[in-house]
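>>> What follows is a predicted protein model with its sequence.
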Amino acid sequence: MSWFKKIARFSTVIKILSVTVICCLLLAYLAPFVHPNSIRILPFFGLTYPIFICLALVLMIYWAFAKSRWFFYILVAIVCGGSLHFRTLSIHFSDSKPETEVDSWNIMSYNVRLFDVYNSSIEERNKSRDSIVSYIQRVDPDVACFQEFFHQDKPSAFSTRDTLIELMGYKYYHERYSHRIRNRQNFGICMLSKYPIIAKGDVMFENFKTTDNYCIYADIVKGKDTIRFYDIHLQSIKLQQQDYELFGEKNAQAGSKSSTIRLLIDKLRIAYPARAEQAERVVEHMKTSPYPVVVCGDFNDTPMSYVYNQFNSSLVDSFRETSSGIGVTYVGRVPAGRIDYIFHSGDLGAYDFEIQKVAFSDHRAVHCRIYKKQL
């Protein structure tokens, strides 16, 4: 009898878990379509979607072996997500290219984490900076969009913008910084181009005076084609070093862990609505562009988010157009998956999308080739 009670109790626990997973999946499906200000908790379900979809698959297998109707309940919940699942897991079979490579643009987006300028070891700091610069040289992008870019005015060993211009032969650039006069330091975003910039500007965010998150754009001409490029870095959650204690090896106290979790949740709750508002501003600005659009940047949000959906509604995600897999771009201590993107207008195409294999920042660079489709 005791064995029967244990089995019944275990079955009840699995059923409760199944109901919980189904509900969480359905809420995750809603996250891309509901503004974070409407239901503040909803973005967290979008963020944790990978966990719940994996649990759902495991439970479905369990119920299949148990020959229970709960298998069909889980299956229906998964099917309800439809094409949303392929935002996180891309499956791609064909790859179209222009007739000649001359007709394509080599594009890079890279959050360089200030070139590791705050590393306490000068040797490691310089090694990180030099590794990032060497990687950019190997990719040799026509247009490079950087986030968390650091540049120190000359004379300086960290005149990174001028170094890239000299090494790569970039003749044109556009940037937006918060400037600190004392040490001649600049923090922000930078766009470098081998081809002429005929117009440029900023998309101003509401809190532009108090943030290091920006959006800039430039109209760039190559041959007969003109494309408007946006370089964006959307609202960060602004984690400080002490906020990472939860993920460190020395943090063993449960109280400290729980307080850190609450702090992370509070920071996320603040960041989600700010990112949503910033994304809406960029999308509205895009509608005024007289040219095809390419959007590069660190969105600080996953494919199951309201922010991602704003761009995905009118543009094409280059990774999903050309690649298969999950495509993890963030490699910091807080797992986030794919948060760095290159989007483009429907009249453009993409191929040879790559995610940097060896990370020199807490983000992996993403780059691909963009071309104008023949009408």
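Now that the structure is in, tell me what you want to look at. Numbering: from 1, shown residues only.
>>> Please make it C-alpha for all contacts and neighbour counts, starting now.
Will do.
>>> what's Gly46 in contact with, if anything?
By Cα atoms under 8 Å, 6 or more residues apart in numbering, the contact list for Gly46 reads 27-32, 302, 304-305.
>>> List buried residues within these.
Buried members of the contacts of Gly46, scored by 16 or more other Cα atoms under 10 Å, are 27-32, 302, 304-305.
>>> From those, pick the one nearest Glu166.
Thr302 (35.1 Å; Cα to Cα).
>>> one step back: closest to Thr163 among the buried ones among the contacts of Gly46?
Proximity of these to Thr163 (Cα to Cα) peaks at Thr302, which lies at 32.5 Å.
>>> Touching, that closest one and Pro335? I think so.
No - with contact defined as Cα atoms under 8 Å, Thr302 does not reach Pro335; the gap is 10.7 Å.
>>> could you redo the contacts of Gly46 as CSV and give each row distance to Ile122 and secondary structure?
Shown next, in CSV, are these (distance: Cα to Cα, whole Å; DSSP: H, G, I helix; E, B strand; the rest coil):
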residue, distance to Ile122, secondary structure
Leu27, 47, helix
Ala28, 44, helix
Tyr29, 46, helix
Leu30, 47, helix
Ala31, 43, helix
Pro32, 42, helix
Thr302, 34, coil
Met304, 39, coil
Ser305, 38, coil
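>>> would you turn those into CSV with distance to Glu249?
Shown next, in CSV, are the contacts of Gly46 (distance: Cα to Cα, whole Å):
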residue, distance to Glu249
Leu27, 33
Ala28, 31
Tyr29, 34
Leu30, 36
Ala31, 33
Pro32, 34
Thr302, 27
Met304, 30
Ser305, 31
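>>> any idea which of these is the one closest to Pro273?
Ser305 (11.3 Å).
>>> For His92, see how far away that closest one is.
22 Å (Cα to Cα, to the nearest Å).
>>> rewinding a little: from the buried ones among the contacts of Gly46, pick the one nearest Leu239.
The shortest approach to Leu239 among those belongs to Thr302, at 17.4 Å (Cα to Cα).
>>> residue contacts, the nearest residue to the closest one once chain neighbours are set aside?
The shortest distance from Thr302 to any non-neighbouring residue, by Cα to Cα, 6 or more residues apart in numbering, is to Ile339 (5.2 Å). Residues near Ile339 by Cα under 8 Å, 6+ apart: 298-303, 328-330.
>>> For the protein, just list every one of the helices.
Secondary structure of the chain by DSSP state H: the helices cover 2-30, 42-47, 49-65, 70-79, 85-88, 122-139, 160-168, 254-286, 306-312, 318-322.
>>> and the comparison structure, right after this:
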Amino acid sequence: MKHHKKRSLIHRFIFTANLVTAAFLVICYLAPYIDPIYFWPIAFFGLAYPFILLLNILFFFFWLIIWRRPAWISLFVIAIGFSIHRNSFGLNMPYNLDHKPDNAIRVMSYNTHYFRPMNKRSNDDSTKHQILELIKEEQPDILCVQEFYSRKRGKFNIKDSILSILDTKYYYVKKIIGDEYESTGLAIFSKYPIEAGKEIPFSSDKTDNTCVYADLNIKGNIVRVFNIHLQSISFQQQDYEYYQKVRDSLSTDRVLTRRIARMLKRAFEKRSIQAKLVSEAVKSSPYPVLLCGDFNDTPVSYAFQTVSKGMNNSFCQKGVGFGKTYGGAFPNFQIDFILYDNSFEAQTYKIIPQKLSDHFPVRSDIILKE
């Protein structure tokens, strides 16, 4: 009798935990639609989405094995979020990723971390060389680079190196920080003629977080290509060290926890404003739109939902498996995207598993419809 009562209490506890976890997953589904400027804590649920989804999957299988009736709770909650799951998990069949279809435009987006190794601020010839070799191997027709770095001359004249590698003369580089000797910013390289380029600044601050576009003449059709870099969290070394400490030993510090929460809140709110600016620029484009960039936010976020509204996501159309494009110390999620309007159709999508930057490059072969 006592054993039966004890087991009943354990089941009740697990059932209650399942209900709470299911409710959290529903809140995750709301995160892309609630502006963090008005209620910023909702954005944390977007970040936690993969872990909360995993818990619900575990609960489902637990009840399926132990007692079938409650299994429907997590199954139902998982099922109603199908459109959310599609943005994070590529549900397509595997195929030949390296074959470029005829008439396809190979688009590549890459946050290169200034062509330096992760967690380093100094120039590194080896990393720069490996990134350039990767670009040479992929041969994108359109290359969008975030955290672009180049010098005017010498072995770190990366602009001229990329032009030579791609055998083109067409580029648009927006210098954000720097001087006549060296600078950083955003860049668009193209094998097609560029007729115009412009920046859509996010603020007056000196930061590489901005948006640029270039109008490309692709076989007589003008296409507007956006390259965006939304607000970074701007973690410092102490923040990464603290995150590592919490992950390894579950040891927390109130002051540092509040500091990180403030930084995340600030980034959520700034990305909200920036995403609206990008969305308006995309809507006002007189030409078909391709949009690439580092969103610094996941598919389950207000920033992604705002920018991608009315657009197609190449990962959803052709991606396979879990989309992880960030390889830094913070949780590894998909934060780099290639989007396009209905004038295009994706044929391939690939996350290139080369850990040279804190981001993995992504590329997609896209056809411009007749």
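Looks like it arrived, so ask away. It should be emphasised that the depicted structure is a prediction, and the values quoted were computed from it without experimental measurement.
>>> Tell me which of the contacts of Gly46 of structure 1 persist in structure 2.
Contacts from these that recur in structure 2, judged by both residues aligned by TM-score structural alignment, their matches' Cα atoms under 8 Å, are 28-29, 31-32, 302, 304-305.
>>> Pull the contacting residues for Lys206 of structure 2.
Lys206 of structure 2 makes contact with 176-177, according to Cα under 8 Å, 6+ apart.
>>> Alignment lookup: it to structure 1.
By TM-score structural alignment, Lys206 of structure 2 lines up with Thr210 in structure 1.
>>> Which two among the buried ones among the contacts of Gly46 of structure 1 are spaced furthest apart?
Across those (Cα to Cα), the longest gap, 15.1 Å, separates Leu27 and Thr302.
>>> quick one on the thing from earlier: got the helices of structure 1 as JSON lines, with distance to Asn111 of structure 1 columns?
Shown next, in JSON lines, are the helices of structure 1 (distance: least, Cα to Cα, whole Å):
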{"stretch": "helix 2-30", "distance to Asn111 of structure 1": "27"}
{"stretch": "helix 42-47", "distance to Asn111 of structure 1": "20"}
{"stretch": "helix 49-65", "distance to Asn111 of structure 1": "23"}
{"stretch": "helix 70-79", "distance to Asn111 of structure 1": "34"}
{"stretch": "helix 85-88", "distance to Asn111 of structure 1": "20"}
{"stretch": "helix 122-139", "distance to Asn111 of structure 1": "10"}
{"stretch": "helix 160-168", "distance to Asn111 of structure 1": "14"}
{"stretch": "helix 254-286", "distance to Asn111 of structure 1": "17"}
{"stretch": "helix 306-312", "distance to Asn111 of structure 1": "17"}
{"stretch": "helix 318-322", "distance to Asn111 of structure 1": "17"}
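>>> And the ones you listed: which comes nearest Thr226 of structure 1?
Closest among these, using Cα to Cα: helix 254-286, at 14.5 Å.
>>> how close does that closest one sit to structure 2?
Mean deviation of helix 254-286 of structure 1 relative to structure 2 after superposition (mean Cα distance after the TM-score superposition for structure 1): 2.1 Å.
>>> elements contacting that helix?
Under the contact criterion of 3 or more Cα pairs under 8 Å, 6 or more residues apart in numbering; DSSP states H and E, helix 254-286 of structure 1 touches helix 306-312.
>>> What range does the helix it packs on cover in structure 2?
Matched against structure 2 by TM-score structural alignment, helix 306-312 of structure 1 falls on residues 302-308.
>>> with structure 1 superposed, average distance for that stretch?
Mean deviation for stretch 302-308 of structure 2: 1.7 Å (mean Cα distance after the TM-score superposition for structure 1).
>>> Pull out the buried residues from that stretch.
Using 16+ other Cα under 10 Å as the burial criterion, the residues of stretch 302-308 of structure 2 that qualify are 302-308.
>>> again with stretch 62-74 of structure 2
In terms of neighbour count (16+ other Cα under 10 Å), stretch 62-74 of structure 2 has its buried residues at 63, 70-71, 73-74.
>>> got it, and stretch 160-176 of structure 1?
160-161, 164-165, 168, 170, 172-176.
>>> Just give me the closest of those to Ser11 of structure 1.
Lowest distance from Ser11 of structure 1 to those (Cα to Cα) belongs to Arg176, with 57.6 Å.
>>> what's the matching residue for the closest one over in structure 2?
So, by TM-score structural alignment, Arg176 of structure 1 is matched to Lys174.
>>> which of the kept ones among the contacts of Gly46 of structure 1 lies closest to Ser38 of structure 1?
Nearest to Ser38 of structure 1, judged by Cα to Cα, of these is Ala31 at 10.5 Å.
>>> Tell me who's in contact with that closest one.
Ala31 of structure 1 sits next to 42-43, 45-46, 304-306 when contact means Cα under 8 Å, 6+ apart.
>>> ok, now with 10 Å
Listed by Cα atoms under 10 Å, 6 or more residues apart in numbering, the contact set of Ala31 of structure 1 reads 39, 41-47, 49, 304-307, 309.
>>> what's the burial count for the nearest residue to Lys152 of structure 2 once chain neighbours are set aside?
Leaving out its chain neighbours, the residue that sits closest to Lys152 of structure 2 by Cα to Cα, 6+ apart is Tyr181, at 5.5 Å. If you count neighbours by other Cα atoms under 10 Å, Tyr181 of structure 2 ends up with 10.
>>> What of His85 of structure 1?
Counted with other Cα under 10 Å, residues neighbouring His85 of structure 1 total 18.
>>> Surely it and Val79 touch.
Yes - if you go by Cα atoms under 10 Å, His85 of structure 1 and Val79 touch, sitting 9.2 Å apart.
>>> how about Ala31 of structure 2, what's its match in structure 1?
Counting by TM-score structural alignment, Ala31 of structure 2 corresponds to Ala31 in structure 1.
>>> And its match, how close does it get to Val21 of structure 1?
Taking Cα to Cα as the measure, Ala31 of structure 1 and Val21 of structure 1 are separated by 15 Å.
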